[in-house]
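Novice: my questions are about this predicted structure, shown below with the sequence.
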Amino acid sequence: MFVLDSRLEQDTLLLGDFPLCRLLLMNDAQYPWFILVPRREEISELFQLDAADQLALWNEATALAETVKDTFGADKMNVATLGNVVGQLHMHVIARRRDDAAWPAPVWGRHPAKPYSDEQVAAIRDKLKLVLTDHFRFGV
């Protein structure tokens, strides 16, 4: 049974589910920063997924990155699986802009997070609802 890592649960907001991955929004309004988490038990590394799930993760990540780049006007997309703090496999999909708070450095550890307001989260959901495919289910 899939259980989201407590640190991810604490630091993010649930947006919904793709066929394989849960889509989360990092609760830091300084960056459009999304996280995909494959809904599989006890997976910490990409190579632990079977071939079909590896392909699904890559397809979901690239489709999300393209959508986020276009929707949020990114200058550069950062897509990576970094799990030094959180062991559960997760993929960061971050829209970077030359005028963001951390550019050109990495976003983590640079500045304290600025949590989203309810209105900001609703606006992001509304933007994504216009562009995400029928294969995506928005959460509550």
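Specialist: Sure, I can see it.

Novice: going forward, measure contacts between C-alpha atoms and count neighbours the same way
Specialist: Will do.

Novice: now do the buried residues in the longest helix seen in the chain.
Specialist: Counting residues, the longest helix found in the chain (DSSP state H) is helix 51-72. For helix 51-72, the neighbour count (16 or more other CA atoms under 10 Å) marks D53, Q54, A56, L57, E60, A61, L64, A65, V68, K69, T71 as buried.

Novice: in stretch 83-102, which residues are buried?
Specialist: Q88, L89, H90, M91, H92, V93, I94, A95, R96, R97, A102.

Novice: structure two is appended below for comparative analysis:
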Amino acid sequence: MTQGQKFRLHERLAADTISMGRTRLCEVRLMNDKTWPWVLLVPALAGIREIYEMSVEQQQMLIQESSVLSRGMMEAFSGDKMNVAALGNMVPQLHLHHIVRFEGDPAWPGPVWGRQAPVPYDENSLVGVRRALAPVLSVLDVV
């Protein structure tokens, strides 16, 4: 992290996701694609591109938050597989994707990226996904 630099969410993440709040470490963002339950954790640390650039304490907190989110999403959506990835090829800011996958979903068993155009949430489906995620966000102490 560069001295004096302040955390700012990458513009692509801001455009493609919906804020769900913040944990002690991360911005919690819902991918605006209702095809899959898909949540991102974005460590609120300026200038971080890779997990190894974080302190050991921050790394442990990220893994703990990711694990809680993964378990909660699988319970909420009864998925067949949880995909967790930190690619960063398009957006260099460190962010972890958490995607609940289902056998027979539009991209199964391949990756979701580039498979189809995103299907944005409408107001009703956004209310539903927020309701489904509420228990895990509560455990994560999202504010």
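Specialist: Arrived safely. What you are looking at is a predicted structure, and each value in this text was computed from that prediction instead of being measured.

Novice: TM-score for this pair?
Specialist: TM-score for the superposed pair, counting by TM-score structural alignment, normalised by the length of structure 1: 0.94. Supporting figures: 137 aligned residues with a CA RMSD of 1.0 Å.

Novice: re earlier: tell me what the longest helix of structure 1 is packed against?
Specialist: If contacts are counted by 3 or more CA pairs under 8 Å, 6 or more residues apart in numbering; DSSP states H and E, helix 51-72 of structure 1 sits against strand 76-80, strand 91-96, helix 118-131.

Novice: kindly recompute the last result at 7 Å.
Specialist: Contact partners of helix 51-72 of structure 1 among helices and strands, from 3 or more CA pairs under 7 Å, 6 or more residues apart in numbering; DSSP states H and E: strand 91-96.

Novice: have a look at how far, on average, the strand it packs on is from structure 2.
Specialist: For strand 91-96 of structure 1, the mean deviation from structure 2 after alignment is 0.3 Å (mean CA distance after the TM-score superposition for structure 1).

Novice: quick one, that strand and strand 76-80 angle?
Specialist: For strand 91-96 of structure 1 against strand 76-80, the angle by axes from the mean of the first three to the mean of the last three CA atoms, to 10 degrees is 160 degrees.

Novice: ok, back up a step: distance to L128 of structure 1 for the buried residues of helix 51-72 of structure 1 - can I get that in CSV?
Specialist: Formatted as CSV, these follow (distance: CA to CA, whole Å):
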residue, distance to L128 of structure 1
D53, 23
Q54, 24
A56, 20
L57, 19
E60, 14
A61, 14
L64, 10
A65, 12
V68, 8
K69, 12
T71, 8
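
Novice: could I get the contacting residues of the residue nearest the centre of structure 2?
Specialist: Structure 2 has L40 as the residue nearest its centroid, 1.0 Å off, counting by CA atoms, centre = their mean. L40 of structure 2 makes contacts with V28, R29, L30, H95, L96, H97, H98, as judged by CA atoms under 7 Å, 6 or more residues apart in numbering.

Novice: and the third one? What does it align with in structure 1?
Specialist: L30 of structure 2 maps onto L25 of structure 1 when the alignment is built from TM-score structural alignment.

Novice: got it, and the last one?
Specialist: When structure 1 is aligned by TM-score structural alignment, the residue opposite H98 of structure 2 is V93.

Novice: quick revisit: helix, strand, or coil at the residue nearest to the centre of structure 2?
Specialist: Per DSSP: H, G, I helix; E, B strand; the rest coil, the secondary structure class of L40 of structure 2 is strand.

Novice: which position in structure 1 pairs with it?
Specialist: L40 of structure 2 maps onto I35 in structure 1 when the alignment is built from TM-score structural alignment.

Novice: Q59 of structure 2 too?
Specialist: Counting by TM-score structural alignment, Q59 of structure 2 lines up with Q54 in structure 1.

Novice: distance check, the residue nearest to that match when sequence neighbours are not counted against Q120 of structure 1.
Specialist: Of all residues not flanking Q54 of structure 1 in the chain, L46 sits nearest, at 7.0 Å (CA to CA, 6 or more residues apart in numbering). Distance of L46 of structure 1 to Q120 of structure 1, computed by CA to CA, to the nearest Å: 32 Å.
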